[in-house]
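**Student:** give me a 3D structure for the following:
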Amino acid sequence: MIINDEPENTMGTYTTAELSVDVTGEKLELLTLLQDQRNLLKISARNLSDEQARKQSTVSTLTIGALIKHLANGEENAATIITERDENAEFDMSRAATEYELVEGETLAGWLEAYDRNAARFDRVIADAESLDEVIPQPTAPWAPEREWSTIRTMILHLLRETSHHCGHADIIREALDGQTTMGAISEGQDWADAEWMQ
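**Tutor:** Sure, this is the predicted structure:
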């Protein structure tokens, strides 16, 4: 992936953030920025073995594999919340026990595939939504015991924030593993990347 510096790029994305759905206007802007962050997250996982994807390289217990898994589940959950619109939904706490780890039998490749699949489903749900102003009931959870309602727009922004947040985690974890940085990775082969200020 390289920085998208083509003249038609007006959203300031770092990657070529192609969508699997045909949308325009605000949907296009929001989903393109979200896809850019998804791409950046996946760059942090490139060429890693399952062992490396499970490795805790900082004082945090987070790993790159766990972050991919967590965000893949987040995409799936968000799509389901919108399509099912269950006013009695509760967060499934049984999933929390292994949410942040690759357990026996799980692979980085498997979760990267799930991430792409779930992201495409989420984008399709957004493309099919009549309006981003539609209000959706959110599941209750121990940290949110009262039922909350969010617009689809707010749900996209929440997912964008969550993905961006964990992109930073993944970048630090990867740099501690082998020195790769996301900005270094996306600038490979670019003439300007050899400039003194990039060193």
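**Student:** for the rest of this, base every contact and every neighbour count on C-alpha atoms.
**Tutor:** Will do.
**Student:** element containing A176, please.
**Tutor:** In this structure, A176 sits in helix 152-178 according to DSSP states H and E.
**Student:** quick one: buried residues of that helix?
**Tutor:** By neighbour count on 16 or more other Cα atoms under 10 Å, the buried set for helix 152-178 is 152-157, 159-160, 163-164, 166-167, 169-174, 177.
**Student:** and this one, so I can compare the two:
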Amino acid sequence: MPTVVRNETDERDALLAYLESQRAGLRRAVLGLDDEQAAARPSASAMNLAGLVKHVARTEEVWVQGVLLGRAEKAGSEEDYVNGFRLLEGETLAGQLDVWARIARETEAAVLALPGLEDTVALPDAPWNPPGMKVSARWILLHLIEETARHAGHADIIRESLDGRTAFELVDLAAREGRPMG
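**Tutor:** A predicted model of the protein is given here:
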């Protein structure tokens, strides 16, 4: 569920604000849940809230650090992708939220340090990417907003299936607890 995004100062700031707003929607969907609840699969889908948090965090890291900044060690592997939708032994929802907060700070720093949003990078070789396609930093940020929003919507449905709490109720709860709205 969207909330009102803060007023932006320029395009870069607007893209970061909308990305943070979508992150906040997913964070609200896990508000007050323990690891067992966050790992539950209350529908026919294999998706769970903890896995969505982990996936979106890792996706953001791969796109910004791996693709945009060209850091090969952050590019990810097929195993990372498969394991990215569930908590592994020793992982917790709180730990994944902390990892995502760190990645979000790194994303903001990277985007603010870019000379512009027009610079392009090649998409990685993958069956779902057109061969030789190049994308701008702007495209990557828009893609991250799209990806995060899509999964925030999934999270709303999963949360409501778990305990009946709707996005509207969770916005209210977050506001009462003084948590960032987005």
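**Student:** follow-up on the earlier one: so where is the helix holding A176 of structure 1 in structure 2?
**Tutor:** The aligned range for helix 152-178 of structure 1 in structure 2 is 137-163, by TM-score structural alignment.
**Student:** average offset of the matching stretch relative to structure 1?
**Tutor:** Here stretch 137-163 of structure 2, set against structure 1 after superposition, deviates by a mean of 0.3 Å using mean Cα distance after the TM-score superposition for structure 1.
**Student:** so how far is that stretch from its chain's centroid?
**Tutor:** Put simply, stretch 137-163 of structure 2 sits 7 Å off its chain's centre (Cα atoms, centre = their mean, to the nearest Å).
**Student:** stretch 33-53 of structure 1 too?
**Tutor:** For stretch 33-53 of structure 1, the distance to the chain centre is 9 Å (Cα atoms, centre = their mean).
**Student:** which element is S21 of structure 2 on?
**Tutor:** helix 11-29.
**Student:** run the angle between that helix and helix 137-163 for me.
**Tutor:** For helix 11-29 of structure 2 against helix 137-163, the angle by axes from the mean of the first three to the mean of the last three Cα atoms, to 10 degrees is 10 degrees.
**Student:** what's helix 11-29 of structure 2 packed up against?
**Tutor:** Secondary-structure packing of helix 11-29 of structure 2 (3 or more Cα pairs under 8 Å, 6 or more residues apart in numbering; DSSP states H and E): helix 49-61, helix 93-113, helix 137-163, helix 167-176.
**Student:** with structure 1 overlaid, report how far it is off on average.
**Tutor:** Mean for helix 11-29 of structure 2 is 0.6 Å (mean Cα distance after the TM-score superposition for structure 1).
**Student:** could you tell me where that helix falls in structure 1?
**Tutor:** Against structure 1, helix 11-29 of structure 2 falls on residues 26-44 (TM-score structural alignment).
**Student:** same thing with stretch 94-111 of structure 2?
**Tutor:** Across structure 1, the stretch matching stretch 94-111 of structure 2 (TM-score structural alignment) is residues 109-126.
**Student:** same check on stretch 38-52 of structure 2?
**Tutor:** Under TM-score structural alignment, stretch 38-52 of structure 2 corresponds to residues 53-67 of structure 1.
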